[in-house]
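Undergrad: Sequence first, predicted coordinates after that:
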Amino acid sequence: MSSVFEVLEKVRNKPGMYIGRPSVSDLFMFLVGYEYARSELGNALSAEDDDFYGEFQPWLQNKLGVKTVTSWAKIIMLYCHCLGFI
């Protein structure tokens, strides 16, 4: 099975094929589903994948100074909204 970074590259190249529309919340749910499917199939995460799932959100929270948010997608949406992108 592909690593999370290989999957992200595929999504980047053809987002409509994988998540339907350019949406950070849809990407988040897709990656959660991908992680779940790997777990159900008994495919262990690589150390690199485990780092992404375990460290990306805390890193993003620290970088943007956000303390309590339920997902990295919501942090990104909040940040974009504050900057006037949404």
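TA: Cool, the structure landed.

Undergrad: C-alpha only now, for contacts and for neighbours.
TA: Noted.

Undergrad: Residues in contact with stretch 62-77: which ones?
TA: 24-25, 28, 56-57, 60-61, 79, 86 (CA atoms under 8 Å, 6 or more residues apart in numbering).

Undergrad: buried stuff in it?
TA: 72-73, 75-77 (16 or more other CA atoms under 10 Å).

Undergrad: I'd like the distance between the residue nearest the centre of the chain and residue 35.
TA: With distances taken as CA atoms, centre = their mean, residue 28 lies nearest the centre of the chain, 4.3 Å away. Applying CA to CA, to the nearest Å, the value for residue 28 to residue 35 is 11 Å.

Undergrad: this is the comparison structure:
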Amino acid sequence: MLDLYDLLGKIKQRSSLYLGKKSLSHLHVFLDGYTFARRQLGIPVTEQETKFEEFQEWIENRFNQADTQSWSRIILFYSEDEADALKRFFDLFEEFLNSEQFPKIDATNNSEMSDELSVVGVNG
């Protein structure tokens, strides 16, 4: 079975095949159905699915929006139409994944981090 990120990659390549038309709203409904089906079958939540749940908060922060709208509604609001919103989703999702790979270092904790790195032999 495909994992979530592989499935999203396939949808990006052939969105009309999976969604009927290029539409962010269709993608959101598709993903809701995907999640529902997996839960009904008793398939455990994967690490990717757990990480994807953080996408909502990331979008809210990215667009400085309160948590009253779904990620798809926020993206759609800032897009020309459904097709543009779908394209923007994939761009934003890639940005989200990249931002998670390299967490930002809090400058206020640099001395603390430096001490921790010294303990494990990374610094001096």
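TA: Looks like it came in fine. This structure is a prediction, so every number in the text was calculated from the model and none was measured.

Undergrad: Tell me how many other residues crowd the nearest residue to residue 11 of the second structure once chain neighbours are set aside.
TA: Nearest non-adjacent residue to residue 11 of the second structure, counting by CA to CA, 6 or more residues apart in numbering: residue 18, 6.1 Å away. Neighbourhood size, residue 18 of the second structure [other CA atoms under 10 Å]: 17.

Undergrad: first vs last residue of stretch 16-27 of the first structure, how far apart are they?
TA: End-to-end distance of stretch 16-27 of the first structure: 11 Å, with CA to CA as the criterion.

Undergrad: same thing with stretch 64-77 of the first structure?
TA: End-to-end distance (CA to CA), stretch 64-77 of the first structure: 12 Å.

Undergrad: Distance from it to the middle of the chain?
TA: Mean-position distance between stretch 64-77 of the first structure and its chain equals 12 Å (CA atoms, centre = their mean, to the nearest Å).

Undergrad: can you check stretch 26-39 of the first structure too?
TA: On CA atoms, centre = their mean, the centre of stretch 26-39 of the first structure falls 8 Å from the chain's centre.
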